[in-house]
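Participant: Provide a 3D model corresponding to the input given below.
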Amino acid sequence: MRIHFIAIGGSAMHNLAIALHKKGYQVTGSDDVIFEPSSSRLARYGILPAQMGWSEANITPDLDAVILGMHALTDNPELLRAQELGLKIYSYPEYIYEQTKDKLRVVIGGSHGKTTITSMILHVLNFYKRDFDYLVGAQLAGFDTMVKITSEAPLIVIEGDEYLASPIDRRPKFHLYKANLAVISGIAWDHINVFKTYADYVRQFELFIDTIQPGGKLIYCSADKDLKEVVNNATAAIEKIAYEIPDHMVKDGITYLMPEEVPLKVFGDHNLMNLNAAKLICAQLDIDSKQFDAAICSFTGAAKRLELLRNENETNVYKDFAHSPSKLKATIEAVKAQFPNRKLVACIELHTFSSLNKDFLVQYADTMKAADVAIVYIDEKTFQHKKLEPFSKKDVQRAFKSEQLHFFNNPALLQDYLLNVNFYRTNLLLMSSGNFGGVDLVKLARELNTVEQGI
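Facilitator: Predicted structure coming up:
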């Protein structure tokens, strides 16, 4: 099989390219720019393009398939050439289905928790040395790549994103996988550049339920009122299984699953609900409750999901991917509940198109109330890059409903502020889907002052 990737450097795209290369396919690709770690990974497998840019010469009649990444534009010369030749053009989710249509497909959907639920399932399956394929949105400990596609594995676990499949296929990715087992973790409006209204966004989950194969099963969070209504109204010929927060206790900063008092390395109501979703999926894969508990106690979390950067002098510093209003609120509340006797400094970088939209910004009202000190950072260059009108400090404080909120648009000023805070018995939570203007968060965490005053 000869496969060519247009925009091979994307996170999912380069991982799929590597997976198909490992499967023995002849893989080529192109892109106008490829960043790390994609560049090094592609080079390691000998499939990094020799030069950057697009060329019609890359598209030849003997190609079995062209896989089109979201980064490419509709007038991309390679895409136009492939269309001219009548080649089969796939989005990457469409091709994932093509490769796995004879497998049991487990698809994890929802506005939040997808990566964590998927990661928990993979961790448990790996613990018991089960044979499985996967697609997940983060680099996981113990897994070389974010995508694995083989001929032998009887099942695949897929993180099902609701964003668009490709420039020429405007369907959400998770509509294309045709799940046998599915999860919806919750519904919280996101991607407003595509789904202009909340009703339009909710509609995508209604349609997702209809793609679950007849006789399949949907596992959903019944604590989400809107999701519960969507599921109750669904007429698909599937079994519906609800989940909530499992019984647990917190003692000395550690969460235990009850009644067996199974200690966990993760915490927070959202993680506990994610755990219950993973547990129900694993039950469908013949892993019982005790087996699941024995495996999940060693799960340390997905990358950038409450990732611990420092633990010293009753100070924890966490990095988290939270960026939407619901994720922001849940993550702050989780850290505060886990360490009720410590202060919490919470800092969110607004980076996505949705979060930088003035009409959407009001969705963040009261999301940081649980923090003792709330900080919002927006890199002033982000507004320039996205060609949006910048926010003022007053705009942000008004939207978040907090006059005490601190606002920074320069990474050096943010870093200076944090380095002048005493973090003894105080946790720091750094949340972003970006990179805080290039601040080295590991170095920052190491340099924070955690010494008790007067010592």
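
Participant: when you work out contacts or count neighbours from here on, use the C-alpha atoms and nothing else.
Facilitator: Noted.

Participant: just to be sure, N271 is in a helix?
Facilitator: Yes - counting by DSSP: H, G, I helix; E, B strand; the rest coil, N271 is part of a helix.

Participant: need the contact list for it.
Facilitator: 113, 116 (CA atoms under 8 Å, 6 or more residues apart in numbering).

Participant: and what of I184?
Facilitator: 108-110, 218-221.

Participant: what's whichever strand or helix holds L344 packed up against?
Facilitator: L344 is part of strand 343-349 when elements are defined by DSSP states H and E. Judged by 3 or more CA pairs under 8 Å, 6 or more residues apart in numbering; DSSP states H and E, the packing partners of strand 343-349 are helix 325-338, strand 373-377, strand 426-431.

Participant: quick revisit: for PyMOL, what selects the buried ones among the contacts of I184?
Facilitator: Listed next is the PyMOL selection for buried residues among those, using 16 or more other CA atoms under 10 Å:
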select buried, resi 108+109+110+218+219+220+221
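
Participant: dump the contacts of I184 into TSV; add secondary structure and distance to A50 as well.
Facilitator: Formatted as TSV, those follow (DSSP: H, G, I helix; E, B strand; the rest coil; distance: CA to CA, whole Å):
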residue	secondary structure	distance to A50
I108	strand	36
G109	strand	36
G110	coil	38
L218	strand	45
I219	strand	45
Y220	strand	46
C221	strand	47
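
Participant: here is the second sequence; please produce its structure so I can put it next to the first one:
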Amino acid sequence: MSQISSLRKIHFISIGGSVMHNLAIELHLKGFAVTGSDDEIYEPSASRLAKYDLLPAITGWFPEKITSDLDAVILGMHARQDNPELARARELGIKVYSYPEYIFEQSENKQRVVIAGSHGKTTITSMILHVLKYNKRVFNYLVGAQVEGFDNMVKLSESAPLIVIEGDEYFTSPLDPTPKFMHYQPHIALISGISWDHFNVFPTWESYVKQFELLADSLPKAGAIIFDETDDMLDVIGQKERADVVNKPYNAHPSKIIDGKTVLITAEHGEVPVLVFGAHNMKNISGAYAVCERLGITDEEFYAAIQTFKGASKRLELLGSNATVNVYRDFAHAPSKVEATTAALKGQFPDRTLVACAELHTFSSLNKVFLKQYRRKLNAADVAVVYFNPQTVEHKRLEPISEEDIRTAFKRDDLRVFTDSAELVTFLKSLKWQEANLLMMSSGTFGNIDLGELVDVILG
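Facilitator: Here you go, the predicted model:
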């Protein structure tokens, strides 16, 4: 019996997670009997699970869902160690996987490519998937955002010889503090850059960097490490001698901006127009190119495909535009991402006023000790705005932070700080929107503001 079809009845603990719900849908589509539980399920997970009749009728944990006829339980990282469903599964001796362990088991006989790094990994993974699909390759994948042309964020099949995985450094599950990417055992690993994040798990810069060194050191003979050579720490890790492992450094792809549009400069194919922009995306293109080259994609195939890549969901995503105004949203939720995204948009439209809004939402970004990592990260913006919800700080059991704490951390005296989403919306609507761009950066929702309505008002 094949690996994929050997487990037919599976229960998901924390089914609402971004990868978890996509894996649940993928197994459901394969004919598996899938059930799940969660204590909170947000959009778009809720609607997508409901579409396949996988949305739990009631939120919460129900040990009675864990029955002896289950083939396996997949445990999400947001569950707690004392989860009652987990306790019941262990009592019954049911196999418990984290999703990285499960993905590895289903791809053990495939060529495995893992895209890692503090920033850019979702975009690079998405670029590779786009190029492979454009060129009609057969492959499996796991990616952390919705990508145009792909119905689901996870694909597992027996026939595909290759799987491309977005691998993050955050811990695997409540039972396993190992970074997720260590479970995938890649043959090819790309590391896009290292900028301290996940302060709650890696309290020091050194402990954070160590995870990426472990990934690089884990590569097998005949493996390859592809890395951004402009990242000083990563260059040290990437250039380290490893027996029979290929080192492949990359940097930003040559490009230029013509009338607000970016074109790649190539030796063989002339100027190649692309739909993405910014220095980081030029690096992302080079990284994706290096991976695709090792997978047998030719120059001609790569450049033909990359022209139509529109970006991953919420990664410098254009929400609306008119003749003089563009509105973007971005998932930027860490200092390096806020800086890179803001600089990219200002560089693309240097003559337009840039209004950049960042929501502090994650554990790291709301931590007083870590907050200073945001020093000058909004300097590229003409109007810089930060929003945070004091209730989120309280919910995460962190020390309260003040508006002055944030101004001091960002080192910007004219920084506008909001703790009320309605006041933020009122402020944005009051600005003069002409020859200006708005950038909304968050892994959250800015207090559930209606972005569609805001865009409509701004664009008039």
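
Participant: quick TM-score on the pair, please.
Facilitator: Laid over one another, the chains give 0.96 as their TM-score (TM-score structural alignment, normalised by the length of the first structure), with 450 aligned residues with a CA RMSD of 1.4 Å.

Participant: how about the secondary structure of the residue mapped onto Y417 of the first structure from the second structure?
Facilitator: Under the alignment by TM-score structural alignment, Y417 of the first structure pairs with F427 in the second structure. Using three-state DSSP, the structure places F427 of the second structure in helix.

Participant: with L318 of the second structure instead?
Facilitator: Here L318 of the second structure is recorded as strand under three-state DSSP.

Participant: show me the contacts for it.
Facilitator: By CA under 8 Å, 6+ apart, the contact list for L318 of the second structure reads 326-329.

Participant: if I look at it, how far off is K261 of the second structure?
Facilitator: Look at L318 of the second structure and K261 of the second structure: by CA to CA, to the nearest Å, they are 14 Å apart.

Participant: and A46 of the second structure, by the same measure?
Facilitator: Using CA to CA, one obtains 37 Å as the distance from A46 of the second structure to K261 of the second structure.

Participant: and those two? Which one has more around it.
Facilitator: Applying other CA atoms under 10 Å to A46 of the second structure and K261 shows that A46 carries more neighbours, namely 18 against 14.

Participant: sec struct for the equivalent of that one over in the first structure, please.
Facilitator: The criterion is TM-score structural alignment: under it, A46 of the second structure has S39 as its aligned partner in the first structure. Following three-state DSSP, we place S39 of the first structure in the helix state.

Participant: now do D53 of the second structure
Facilitator: Using three-state DSSP, the structure places D53 of the second structure in coil.

Participant: so where do the strands sit in the stretch 1-150 of the first structure?
Facilitator: Per DSSP state E, counting those that start in this stretch, the stretch 1-150 of the first structure carries strands over the ranges 2-6, 26-30, 65-68, 89-91, 104-109, 133-135, 147-148.

Participant: would you check the span in the second structure matched by the longest one?
Facilitator: Read that as strand 104-109 of the first structure. Alignment of strand 104-109 of the first structure against the second structure: residues 111-116, by TM-score structural alignment.

Participant: do the same with stretch 280-296 of the first structure
Facilitator: Under TM-score structural alignment, the alignment places stretch 280-296 of the first structure onto residues 290-306 of the second structure.

Participant: buried set for that stretch?
Facilitator: Using 16+ other CA under 10 Å as the test for burial, stretch 290-306 of the second structure gives 290-292, 297, 301-306.

Participant: sorry, back to before: as JSON lines, the strands of the stretch 1-150 of the first structure with distance to H191 of the first structure would be great.
Facilitator: Compiled in JSON lines, those are given as follows (distance: least, CA to CA, whole Å):
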{"stretch": "strand 2-6", "distance to H191 of the first structure": "23"}
{"stretch": "strand 26-30", "distance to H191 of the first structure": "27"}
{"stretch": "strand 65-68", "distance to H191 of the first structure": "20"}
{"stretch": "strand 89-91", "distance to H191 of the first structure": "19"}
{"stretch": "strand 104-109", "distance to H191 of the first structure": "15"}
{"stretch": "strand 133-135", "distance to H191 of the first structure": "21"}
{"stretch": "strand 147-148", "distance to H191 of the first structure": "24"}
